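>>> have a look at this prediction, sequence included:
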Amino acid sequence: MDSLITAAARALAAGDPLGALNRVALRDDAPALALRGIAMAQLGDLVRAKALLRSAARAFGPREAVARARCVVAEAEIALVSRDLTWPAKALDAARATLEAHGDRVNAAHARYLEVRRLLLIGRLDQAEHLLADLDPTPFPPALRTAHELVVAGIAMRRLRTETARAALTRAEDAARRAGIPGLTAEVESAARILATPAARLMARGMERPLLLEEVEALQTTSVLVVDACRHVVRNAGTVVSLARRPVLFALARALAEAWPGDVPRGTLVARAFRAKHADESHRARLRVEVGRLRATLRTLAGVSATKRGFVLVPRHAGEIVVLARPVEEPHAAVLAFLADGESWSSSALALALGASQRTVQRALDALAAADKVQSFGRGRARRWMTPPVPGFTTTLLLPAPLPGD
């Protein structure tokens, strides 16, 4: 490898893409193409970066398997940054195996971290933790150790383990400072801000207040009955009843919890559960059926008693009932939560992350675009959606991941 290629590689490792381009911008040999691609990725031109890396992979000879594998890993990272979650994971796994077989442990570990970060984005925490357990960051350079700690923090936040997350972010900050890469330091600072940003709203006795992530974690250990509108579950003292697939029952449970210790008129329950403006006899009959189902579903946690004008929720073991609600509530809040990371997403990637159909996500995006809350660029399969980060709330509780005990 000649001196210019070596100098360009060192500049990229230090987070200086312009310095790297100054050395290899006019060269078209395979190593220069690869370095130019990585430099363009660091500068934000992901389309050009992907094209350069593919050209580099083709230019490397059949005996340069390691170089081709590194190009695949770099392209996978571009796919992750551009939220192309449908990028073939098998290609990344094959590249990682090649790198490990040839003793390139650092780049092999980087490939593994990319795989873990993808799993984290789509809410597959168990798989992410399993892969992460096989990685020991001790021998890795500071930049890779920062990536490790950011993944640990991300999993801990979604598991509501704030102390673990805080410790991981402290280690990430130290590693990023030693790496000396401004972009990495900014990523750590952005992750740390989540712990200081309201993650939910607590609604009780007609009042509400914002909760930080650590306060949400503490709430899970109290004896109060929590109707969790972030996860669509009802929980108390370790007992969890999921209503995620029973929206009518959850709407009734939430309406009753918001009014506790008072009751809720039948007409209000009909409007909340069935979205009917005027209650007729058929609605009242259906309400009686659904209340009976709710009573049977929550029998270990609470009862539902009839009053003269409606129904009231009666906790069996708790002395208090609260509602844990999302920081921002609107019909398409989950889509906005993913777009709030400031990255550009395709509708297919959003559908994969949300566990919804692509058509459902597309309708939500069209509605948000009509309200000027999101914007798109590109056409066809290259179309991407994004929005400026929404200040004042974090997306952690909107991501599709289970809480402990779910």
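On my side now, so go ahead.
>>> going by C-alpha atoms from here, please, whenever you check contacts or count neighbours.
Noted.
>>> can you verify Val227 is assigned to a strand?
Yes - under DSSP: H, G, I helix; E, B strand; the rest coil, Val227 falls within a strand.
>>> that one contacts Ala255, correct?
No - between Val227 and Ala255 there is no contact under Cα atoms under 8 Å: 9.8 Å.
>>> the more surrounded of the two?
Val227 (26 against 21; other Cα atoms under 10 Å).
>>> take the one below as the second:
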Amino acid sequence: MDALIAASARALTAGDPLGALDRVALRDDPPALALRGIAMAQLGDYSRARELLKRAARGFGTHEALARARCIVADAEVALAMRDLGGSTRALHAAASLLAAHADIPNAMLARLLVARRLLLLGKLDAAAQALHEAASPNAPARHVAVHALVVAELALRTLRVAAARRALDRARVAAVNAGVPALSAEIEHLRDTLARPAARQWHANGERTLNLDEVAVLLHSDTLVIDACRRGVSLGNTWRPLAKRPVLFTLALHLARAWPGDIDRETLIAEAFRLRRPDETHRARLRVEVGRLRALLAGLAEIDATARGFALRVTAAKAVTVLLPPIDGERASLAALLADGAAWSTSALALALDASQRTVQRALCELETQGRVRAVGRARAQRWIAPPLTEFTTILLLPAGWSFG
């Protein structure tokens, strides 16, 4: 390695991208291209950074597989910052294996942490947990230890293991101080602050009260039947019945819970579940079918009794019924929660994270833009969507989750 490349690398490590560019800005050899790409990423020009890193990876020969693998990892890190979540992670996995085989522990660990963070953004929590287990290394530098503990804390919060999240944040704070990276320490403190913010609202007949994540976790593991409007499901103790893919059943459960211990009339249920104001006998027959499906899904948790005017929820294994509402009103809460991380998202990445069609996401974004809650930057394929960060409450419960957290 020549002196200018070494000096540029040291400048990047110290967080001085302009100093690094001063040394290699006019060079087009692969090592210089890679350093220029990392510098541009630190300066926030992600598109240019990816272009330089890809050129560097192509420039390294077959005998320089290790350098090419490092470029692949750096490009994946920039892609994650850009919320480019499409495509396969096969190249990143291969790079991680190659780096580990050559004892480049820090970069191998970084590659696996990138896989875990990507899975976490997509709500694939079980796969993210496996990736984190594979990423752990006893010989990792303090910076990577801090990042690993931070991702562990994020995963713990997403699965409402608040005590485990606090322990992970304590480990992350110590490692970040040892690493001497102020930005990492700030990110850890930001996540710690979310523990004290309101995370949801508990509805009951006499009104509402706000809950933080600790209180939500206690409620979801209590002997109360919880209709969870944040993650769209029904919870009782350690039992979780998801309804995110069955909106009609969830709407019925929500309104039956709001009426508990009384009943609710059939016309109201039809209007809310089917979005109809003038029902006929076919709609009443459909309501009976859907109520039967909900009865089967709630078996062992609660029963639904027919009454003279409608239906009533009757608890069997629970002491009470309550409704957990999101901190944000509206049907677009999960979309707003993803955008609240401050990053610029493409519609394709949002669709991937929400497991929805791109057209559905585009319609929702237009609606939020009309309300002034999001805005678009760029045009055509370069268009991205951003929203101001939410500081009054945390959106942990609104983010996509792909496993049972009960």
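It's in. These numbers were taken from a predicted model, which means no experiment stands behind them.
>>> ok, average deviation of whatever helix or strand Ala257 of structure 1 lives in from structure 2?
Secondary structure from DSSP states H and E places Ala257 of structure 1 in helix 247-259. Superposed on structure 2, helix 247-259 of structure 1 shows a mean distance to its aligned partners of 1.4 Å (mean Cα distance after the TM-score superposition for structure 1).
>>> packing partners for that helix?
The elements that helix 247-259 of structure 1 packs onto, with contact taken as 3 or more Cα pairs under 8 Å, 6 or more residues apart in numbering; DSSP states H and E, are strand 225-228, helix 266-274, helix 281-297, strand 310-315, strand 321-325.
>>> buried residues in whichever helix or strand comes after the last one?
So the one you mean is strand 321-325 of structure 1. Later in the chain than strand 321-325 of structure 1, the nearest helix or strand by DSSP H and E is helix 333-339. For helix 333-339 of structure 1, the neighbour count (16 or more other Cα atoms under 10 Å) marks Ala333, Ala334, Val335, Leu336, Ala337, Phe338, Leu339 as buried.
>>> ok now whichever helix or strand comes after helix 333-339 of structure 1, how far from the chain's centre?
Downstream of helix 333-339 of structure 1, the next assigned helix or strand under DSSP H and E is helix 347-354. How far helix 347-354 of structure 1 lies from its chain's middle: 11 Å, per Cα atoms, centre = their mean, to the nearest Å.
>>> what do you get for stretch 399-406 of structure 1?
Put simply, stretch 399-406 of structure 1 sits 12 Å off its chain's centre (Cα atoms, centre = their mean).
>>> identify the residues contacting the closest residue to Arg143 of structure 2 other than its chain neighbours.
Once flanking residues are discounted, Arg143 of structure 2 sits nearest to Ala179: 5.1 Å by Cα to Cα, 6 or more residues apart in numbering. Shown in contact with Ala179 of structure 2 (Cα atoms under 8 Å, 6 or more residues apart in numbering): Pro141, Ala142, Arg143.
>>> before we move on, what about Ala41 of structure 2?
Residues near Ala41 of structure 2 by Cα under 8 Å, 6+ apart: Arg48, Ala49, Val78.
>>> filter the residues you listed to the buried ones?
Of the contacts of Ala41 of structure 2, these count as buried by 16+ other Cα under 10 Å: Ala49, Val78.
>>> using JSON lines, please lay out the contacts of Ala41 of structure 2 together with distance to Leu243 of structure 2.
Listed next are those as JSON lines, based on distance: Cα to Cα, whole Å:
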{"residue": "Arg48", "distance to Leu243 of structure 2": "43"}
{"residue": "Ala49", "distance to Leu243 of structure 2": "42"}
{"residue": "Val78", "distance to Leu243 of structure 2": "35"}
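>>> what about the contacts of Ala41 of structure 2, which are in helices?
Among the contacts of Ala41 of structure 2, the residues falling in helices (DSSP state H) are Arg48, Ala49, Val78.
>>> need the contact list for the second one.
The neighbourhood of Ala49 of structure 2, defined by Cα under 8 Å, 6+ apart, consists of Arg36, Gly37, Ile38, Ala39, Met40, Ala41, Asp75, Val78.
>>> Leu169 of structure 2: which of those is nearest?
Val78 (24.3 Å; Cα to Cα).
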